[in-house]
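Q: Sequence below, structure please.
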Amino acid sequence: MSEIQYLWAPSPVYSLPVRGTGVRFPVRRIFCVGRNYHAHAVEMGRPVDKATMSPFYFLKDASTVVDSGATVPYPAGTSNYHFEMELVVAIGKAGFRVAEADADELIYGYAAGLDMTRRDLQLVAREQGRPWDLGKNFEKSAVCTEIVPAAGQAVLDKGAIHLEVNGETKQRADLSMLIWNIREIIADLSKFYHLEAGDLIYTGTPEGVGAVKPGDRITGHVDGVGDIVLNIGQPE
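A: Model (predicted):
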């Protein structure tokens, strides 16, 4: 069989390091959970009633991934560039219509992540009933640490999560405050998608999101997972 010829080189495989190994985790898709902490939902002007509402999601391309510790340019088209600190779940096994009780079987590991957001563009889209892509799905907007293998540990349901900008605390909460927990998120997503190894799930951000500017340094932490760093560079 002849080798397939492409017009140009295919896109690279985007990946993240795996703690304690020499291999990398290939990223397939990035699912993000919107408004999954009550206080953040309130600060965004959209309170959540879990009894009557379901989780909602938006996606980022795998190409938006950037390793923790990077310096990224202040993005084009915005004057309100926000941080959102999150626990990230790394999927390591395929699953479709998964029961909550079995959801942990799909988890390969965890990471700390930043869902960087062009907030002004997101809010314009939200108010006009348009997709959020310009505000959320842009280059270098999915910052992530190395993947920490779960290795049979219990599903993370508690632990501090916090973020600082230039050493000043901006976000502080606990994973127990998630509206929809990890098992519930995996079970719900798997009703709509065939989850596959390589998928990442950004589980939502606590209250305290805010803007950064060139020269700022973001640091964050998730208990049991690790620390994340991002430096904001000058616009291109």
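Q: Only C-alpha atoms from now on, for both contacts and neighbour counts.
A: Fine.
Q: Identify the residues contacting the residue nearest the centre of the chain.
A: The centroid of the chain falls nearest to residue 202 when counting by Cα atoms, centre = their mean (3.0 Å). Taking Cα atoms under 8 Å, 6 or more residues apart in numbering, we find residue 202 in contact with 30-33, 86-89, 113, 115.
Q: Residue 217 and residue 117, how far apart?
A: Distance from residue 217 to residue 117, counting by Cα to Cα, to the nearest Å: 16 Å.
Q: Looking at the two now, which is surrounded by more residues?
A: Using other Cα atoms under 10 Å, the more surrounded residue of residue 217 and residue 117 is residue 117, with 27 against 18.
Q: And that one, how far from residue 123?
A: In this structure, residue 117 and residue 123 are 10 Å apart, going by Cα to Cα.
Q: and if you look at residue 180?
A: Distance, residue 180 to residue 123, using Cα to Cα: 23 Å.
Q: and what of residue 175?
A: Counting by Cα to Cα, the gap from residue 175 to residue 123 is 26 Å.
Q: Who has more neighbours out of residue 180 and residue 123?
A: Neighbours of residue 180 and residue 123, each counted by other Cα under 10 Å, are more numerous for residue 180; the result is 20 against 15.
Q: Please provide the structure for the following sequence as well, for comparison with the first:
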Amino acid sequence: MGAIRYTHLPSVTTVPVVGRSERYPVRRVYCVGRNYADHAIEMGIDPRTDPPFFFCKPADTVFAPEDQGEVLEVPYPPQTSNLHHEVELVVAIGEGGRNIDIRRAHEHIFGYAVGIDMTRRDLQLAMRKAGKPWEIGKTFERCAPMSAICPLHLCGRIDQGEIALTVQGQPRQKSDLSKLIWSVSEIIADLSRLYTLRPGDLIFTGTPEGVGPVVPGDTMRASIGGLATLEVKVAAAEADEVAA
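A: Now for the predicted structure:
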């Protein structure tokens, strides 16, 4: 059997860190589903009987601005006509572990960022209705834009504060982090019973109500009190390309 030849090797995804020259290498991306009661209700789910759950995105779907004020671009993905925004608090893990005590979970946090979980809602709902995994609704190129990470020593613990998103300057999502069904400490503790957490793991902690569609040309502005604002523009769909 002949040797495998690569035109290039995949690079490690990294994210800028506020106030530092070194970057945060992304290992895994965990996401929490239905972690705000009002969002669960708008998705047709009773939050009292269906608690939040976890899913993942590939590390290479994450990208962040290199400079303050930079507007990121998300190409409109293929096979959808209903692309949605979901603003979220992102937690970056700095110290790993298993079966982490909830009382010490905050000690495992490296920092925080603002993220948007972009979602092909029509594909997600079709898969959910058919009882199939809905990864294709949640995962595609550049589906996880986020701000630079603010280290814990600069921003302190974030357990409350406004989380909001506008589209073309018009309010879409607005809530408070205190309304998380599962707190950040609970999320870390629960995840660590399922997986061994390690430095480089990102956790998208869930989105509040008000999710909705965006189209090419729309600019989203996501914000969380105490963190940098994230601006993302929806670009036209990329031209089809045949891989060599």
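Q: Quick check: neighbours shared by residue 117 and residue 123 of structure 1?
A: Taking Cα under 8 Å, 6+ apart as the criterion, residue 117 of structure 1 and residue 123 both touch residue 135.
Q: which one among the contacts of residue 202 of structure 1 gets closest to residue 136 of structure 1?
A: residue 115 (7.7 Å; Cα to Cα).
Q: Residue in structure 2 paired with that closest one?
A: Aligned by TM-score structural alignment, residue 115 of structure 1 pairs with residue 117 of structure 2.
Q: what about the helices in structure 1?
A: Using DSSP state H, the helices assigned to structure 1 run over residues 38-43, 119-127, 133-136, 182-189.
Q: ok now the longest one, how far from the chain's centre?
A: A distance of 19 Å separates the C-alpha centroid of helix 119-127 of structure 1 from that of its chain, computed with Cα atoms, centre = their mean, to the nearest Å.
Q: by contact count, what packs against it?
A: Secondary-structure packing of helix 119-127 of structure 1 (3 or more Cα pairs under 8 Å, 6 or more residues apart in numbering; DSSP states H and E): strand 81-83, helix 133-136.
Q: if we go to 7 Å?
A: helix 133-136 (3 or more Cα pairs under 7 Å, 6 or more residues apart in numbering; DSSP states H and E).
Q: what does the helix it packs on correspond to over in structure 2?
A: Counting by TM-score structural alignment, helix 133-136 of structure 1 lines up with residues 135-138 of structure 2.
Q: Mean distance between the matching stretch and structure 1 after superposition?
A: By mean Cα distance after the TM-score superposition for structure 1, the fitted stretch 135-138 of structure 2 averages 0.5 Å away from its aligned residues in structure 1.
Q: mind listing what's buried in that stretch?
A: Using 16 or more other Cα atoms under 10 Å as the test for burial, stretch 135-138 of structure 2 gives 135, 137-138.
Q: Pick the one among the contacts of residue 202 of structure 1 closest to residue 73 of structure 1.
A: Of all the contacts of residue 202 of structure 1, residue 73 of structure 1 sits closest to residue 115, with 15.1 Å by Cα to Cα.
Q: Next, the contact list for that closest one, please.
A: 83-85, 141-143 (Cα atoms under 7 Å, 6 or more residues apart in numbering).
Q: 8 Å instead, please
A: Per Cα under 8 Å, 6+ apart, neighbours of residue 115 of structure 1: 83-86, 136, 141-143, 202.
Q: Wait, residue 237 of structure 2 touches residue 76, no?
A: Yes: here residue 237 of structure 2 reaches residue 76: they are 4.5 Å apart, a contact under Cα atoms under 8 Å.
Q: give the contact list for the aligned residue in structure 1 for residue 63 of structure 2.
A: In structure 1, residue 63 of structure 2 lines up with residue 66, judged by TM-score structural alignment. Shown in contact with residue 66 of structure 1 (Cα under 8 Å, 6+ apart): 140-144.
Q: Next: residue 157 of structure 2.
A: Residues near residue 157 of structure 2 by Cα under 8 Å, 6+ apart: residue 106.
Q: any idea what it aligns with in structure 1?
A: Aligning on TM-score structural alignment places residue 157 of structure 2 opposite residue 155 in structure 1.
Q: Residue 176 of structure 2 too?
A: Aligned by TM-score structural alignment, residue 176 of structure 2 pairs with residue 174 of structure 1.
Q: burial of the spatially closest residue to that match that is not a sequence neighbour, as a residue count?
A: Nearest residue to residue 174 of structure 1 in three dimensions, chain neighbours excluded: residue 160, at 4.4 Å (Cα to Cα, 6 or more residues apart in numbering). Residues lying near residue 160 of structure 1 (other Cα under 10 Å) number 14.
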